[in-house]
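Colleague: after the sequence you'll find the predicted model.
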Amino acid sequence: MTPAARLSAAIELIDTIERDRVPAAKALKEWGTAHRFAGSGDRAAIAGLVWDVLRRYASSAYLMDSDTARARLIGMLRLERNMDSATMAALFDGSRFAPAPLTEAEQAALATRSLNNAPAAIAGDYPEWLDPYLAKAFGEDRVAEAVAMASRAPLDLRVNTLKSNRDKMLKALAHLHAKPTHWSATGLRVELSADARNPGLQAEEDFIKGAVEVQDEGSQLAALFTAAKPGEQVIDLCAGAGGKTLALAAMMQGKGRLIATDSDKRQLVPIHERLSRAGVHNADVRTPKGDTDPLADIRASADLVVIDAPCTGTGTWRRNPDAKWRMRPGALEIRLKDQVEVLERAVPLVQAGGRIAYITCSVLSEENGEQVRAFVERHPDFSVVPPEQTASVLWDKTEEFSQAARQSDEGWLMTPRRTGTDGFFVSVLKKAS
């Protein structure tokens, strides 16, 4: 396909997503099935265009003073890809499979309009109803923080220290141009261009053998901040597919007891194969069955309970740009209730002197600091471990991290703008001895 034909396909897909209200991933998959002539490079380029439009969904329409799929694509090409009008006009030439030529109105918008006076929600590309929440979290920095959350995320990997080390994996994955992550000592990063193909990590021998796993650097740090140790009894209460479970297992060096469970048993399906591939032998996966509590035999014996809490996912917008546009105000209220429930479930599991690590992939204060403060008020026998103490696991980068991340009395907030990671909040709460 020509570059111009790819633009036409992207416009078609954006129109489908808007008209039929379908998730972008589903629309892209169905388009690929219906257009088998399109090669992998074409599909990757078209997907890149679609995701970038969703990242610039509001600002692109504002720039073009039009909310059509075509207008959003044109606006995105200017805002996200810095494409000048001449280059755009050469692609929008009306030839076979190419978009129709730029209209006078479109050319005028490109020449005269900007985001200089755009409202915060437009300039930051997020739903307007979220503006008060982001203003509470970031104040005047909310646009800059939101713009960073709209950028394309890199591919981050975590080296499984049960099987390998970072130096070996840097050599083994040199063909992917993998580089060390800045904060995590076990992380690798692969930067991806706007139309880059998926590197196909699942086909890599080192992935198949369990030496590396896909995990954002922020998620890696969240696991590190729990300070899980060899020999401890650790419970991953919201294990899901097992990303943090695997990181915890590596930190424990195969020693101690690691229990993984989740209220949604469907989320646990991939964890068994992942644990086996990673060479984890001290993990016990407990799948809920009916109304039976899979942790009924555990009372006040855990050294650490990790809560990767259900949340709005605002910190992962750069990986799921369409999720923010499908998010509705009621979702926050539901998640806040879910968080209270899982926190309360953790309390009787923790022994004296033990700790709860509360983690979200959200940047909203309501799900983070406010939730922690409310928990401590309900349970005065728990106190927040000083954030600077939790970050001490970074050794020589503790001070640098403290300057980059947002520190509060309740914990750490990482964001794409500040730490180059997804948005993660981490608070460690210790029970009195």
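Modeller: Looks like it arrived, so ask away. As the structure is a computational prediction, the values presented were derived from the model and not from experiment.

Colleague: please count neighbours and contacts with C-alpha atoms only from this point.
Modeller: Will do.

Colleague: so the most centrally placed residue in the chain versus residue 166, what's the distance?
Modeller: Centroid-nearest residue in the chain, with Cα atoms, centre = their mean: residue 316, separated by 3.0 Å. Noted for residue 316: a distance of 25 Å to residue 166, by Cα to Cα, to the nearest Å.

Colleague: could you find the closest non-adjacent residue to the residue nearest to the centre of the chain?
Modeller: The spatially closest residue to residue 316, leaving aside those adjacent along the chain, is residue 422, at 5.7 Å (Cα to Cα, 6 or more residues apart in numbering).

Colleague: let's bring in a second model and compare:
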Amino acid sequence: MTPAARLSAAIELIDTIERDRVPAAKALKEWGTAHRFAGSGDRAAIAGLVWDVLRRYASSAYLMDADTGRARLIGMLRLERDMDTATMAALFDGSRFAPTPLTEAEEAALSHRSLKDAPAAVAGDYPEWLDPHFAKVFGDTRAAETAAMASRAPLDLRVNTLKSNRDKVLKALAHLHAKPTHWSATGLRIELSADARNPGVQAEEDFIKGAIEVQDEGSQLAAQFAAAKPGEQVIDLCAGAGGKTLALAALMQGKGRLIATDRDKRQLAPIHERLSRAGVHNADIRTPKGEADPLSDIRSSADLVVIDAPCSGTGTWRRNPDAKWRMRPGALEIRLRDQAEVLERAVPLVKPGGRIAYITCSVLSDENGEQVRAFVGRHPEFTVVPPEQTASVLWDKAEAFADAALQSAEGWLMTPRRTGTDGFFVSVLRKA
């Protein structure tokens, strides 16, 4: 397919997603099935165009003063890919399979309109109902913060120190142009251009042998701030597929007891193979069976309970732009109840002097600081470990991190604009 034909396909898909209210991933899969002639490169390029439009869904329509799939694609090419009008006109030439030529109105919009006076929800590309929530966290900088949450994320990897070290992996992945992450001492980053395909990391020898895992740097830092130590009893209460479980295991150096569980046993399915590949031998996976509590034998004995809490996922919008436009207020209310419930489940597990690490991939204060304050109000035997103490694991970078991230009495908030990571909140609470 020609670049122009890919644009036409993307316009068709954007209109389908809007008209039929279908998830973008489903629409892309169905389009690929119906257009077998499109090669893998074509499908990847078209998917990239569609995801980028969803990233700039509101701002692109505002820029073009129109809300069609075509207008949004044109606006995105300017805002996200910085494409000039002449280059666009060469693609929109009306030839076979190409979009029809740019109209006078479209050229005028590209020449004279901007986001300068756009409302924050438009400039930051998020649902308007969330504006008070973002204003509470970021104030007048919310448009800039959320615009950074709309850009494409890099590909971050975590080096598994049970099997290798960063210097060795850097050499092995030199062909992917991997570089050390800024904050995490075990992280690698592969920058991706707007239309680049994700590299096949899963086919790399280091991945197959368990020396690396895909994990955002912010998620790596969240695990590091929990400060699991060799010899401790650590419980990962919302382990899911095991991303943070693997990071905790590396911090424990294979010593101590690591217990991983999750209320949704389907989420645990990949964890067994991942732990085996990573060379983790001190992990006990507790899969729920019926109504029985998989942790019924544990009472006041855990040194650390890690809660990677169910949340709105606002911090991961760079990787899942479709999610933000499908998010509804009722879903946030459900997540708030889930978070309070899982915090309560952690309380009887923690021994005196033990810790709870409460983590979300959200930037909303309702799910973060407010949730922690409510918990401490219910359980005064727990106090927040001073955030500067949790960040001390970064050693010589702790001071710079404190200048970059948002610090509150309850913990740290990382954002794409401030720390170059996904949005993550981390609070560590110690039991008296």
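Modeller: Okay, I see it. Being a predicted model, the structure only gives us computed values, none of them experimental.

Colleague: picking up where we left off before, show me what contacts the residue nearest to residue 316 of the first structure?
Modeller: Residue 422 of the first structure is in contact with 149, 153, 216-219, 315-316, 318, 361, 414-416, counting by Cα atoms under 8 Å, 6 or more residues apart in numbering.

Colleague: between these, which is nearest residue 309 of the first structure?
Modeller: Nearest to residue 309 of the first structure among the contacts of residue 422 of the first structure: residue 361, at 8.1 Å, using Cα to Cα.

Colleague: list the residues that contact that closest one.
Modeller: Shown in contact with residue 361 of the first structure (Cα under 8 Å, 6+ apart): 311-316, 422-425.

Colleague: likewise residue 357 of the second structure?
Modeller: For residue 357 of the second structure, the contact set (Cα under 8 Å, 6+ apart) comprises 226, 304-307, 426-429.

Colleague: residue 393 of the first structure too?
Modeller: Taking Cα under 8 Å, 6+ apart as the definition of contact, the neighbours of residue 393 of the first structure are 224-225, 227.

Colleague: is it correct that residue 24 of the first structure is in contact with residue 323?
Modeller: No: the pair residue 24 of the first structure and residue 323 fails to qualify as a contact (Cα atoms under 8 Å) at a distance of 9.2 Å.

Colleague: okay, the two: which has more neighbours?
Modeller: residue 24 (22 against 18; other Cα atoms under 10 Å).

Colleague: how far away is the spatially closest residue to residue 45 of the first structure that is not a sequence neighbour from residue 161 of the first structure?
Modeller: In this structure, residue 45 of the first structure finds its nearest non-sequential neighbour in residue 195, 4.2 Å apart by Cα to Cα, 6+ apart. Summarising the geometry, the distance separating residue 195 of the first structure from residue 161 of the first structure, computed by Cα to Cα, is 32 Å.

Colleague: the second structure: strands as residue ranges?
Modeller: Assigned by DSSP state E, the second structure shows strands spanning 155-159, 179-180, 187-190, 212-214, 233-236, 257-261, 283-286, 302-308, 350-360, 382-384, 406-407, 412-414, 424-431.

Colleague: as TSV, those strands with distance to residue 172 of the second structure would be great.
Modeller: Below are the strands of the second structure laid out as TSV (distance: least, Cα to Cα, whole Å):
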stretch	distance to residue 172 of the second structure
strand 155-159	12
strand 179-180	12
strand 187-190	12
strand 212-214	11
strand 233-236	31
strand 257-261	30
strand 283-286	28
strand 302-308	31
strand 350-360	32
strand 382-384	41
strand 406-407	35
strand 412-414	30
strand 424-431	29
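
Colleague: hang on, the earlier thing: can you tell me which residues contact the residue nearest to residue 45 of the first structure?
Modeller: Contact partners of residue 195 of the first structure, counting by Cα under 8 Å, 6+ apart, are 44-49.

Colleague: hmm, try it at 10 Å
Modeller: 41-49, 52 (Cα atoms under 10 Å, 6 or more residues apart in numbering).

Colleague: point out the most buried one among the strands of the second structure.
Modeller: Highest mean neighbour count among the strands of the second structure (mean count of other Cα atoms under 10 Å): strand 412-414, with a mean of 27.

Colleague: figure out how far it is from the centre of its chain.
Modeller: Shown here is strand 412-414 of the second structure, whose average C-alpha point lies 13 Å from the average C-alpha point of the whole chain (Cα atoms, centre = their mean, to the nearest Å).

Colleague: which single one of the contacts of residue 422 of the first structure is nearest to residue 20 of the first structure?
Modeller: When the contacts of residue 422 of the first structure are compared for distance to residue 20 of the first structure, the smallest value, 22.8 Å, is given by residue 318; criterion: Cα to Cα.

Colleague: which stretches of the stretch 151-300 of the first structure form helices?
Modeller: Using DSSP state H, counting those that start in this stretch, the helices assigned to the stretch 151-300 of the first structure run over residues 166-172, 205-208, 217-225, 243-252, 271-278.

Colleague: now do the longest one: which elements does it pack against?
Modeller: The criterion is 3 or more Cα pairs under 10 Å, 6 or more residues apart in numbering; DSSP states H and E, and the helices and strands that helix 243-252 of the first structure contacts are strand 155-159, strand 212-214, helix 217-225, strand 233-236, strand 257-261, helix 271-278, strand 283-286, strand 302-308.

Colleague: what span of the second structure is the first one aligned with?
Modeller: Yep, that's strand 155-159 of the first structure we're talking about. Alignment note (TM-score structural alignment): strand 155-159 of the first structure is matched to residues 155-159 of the second structure.
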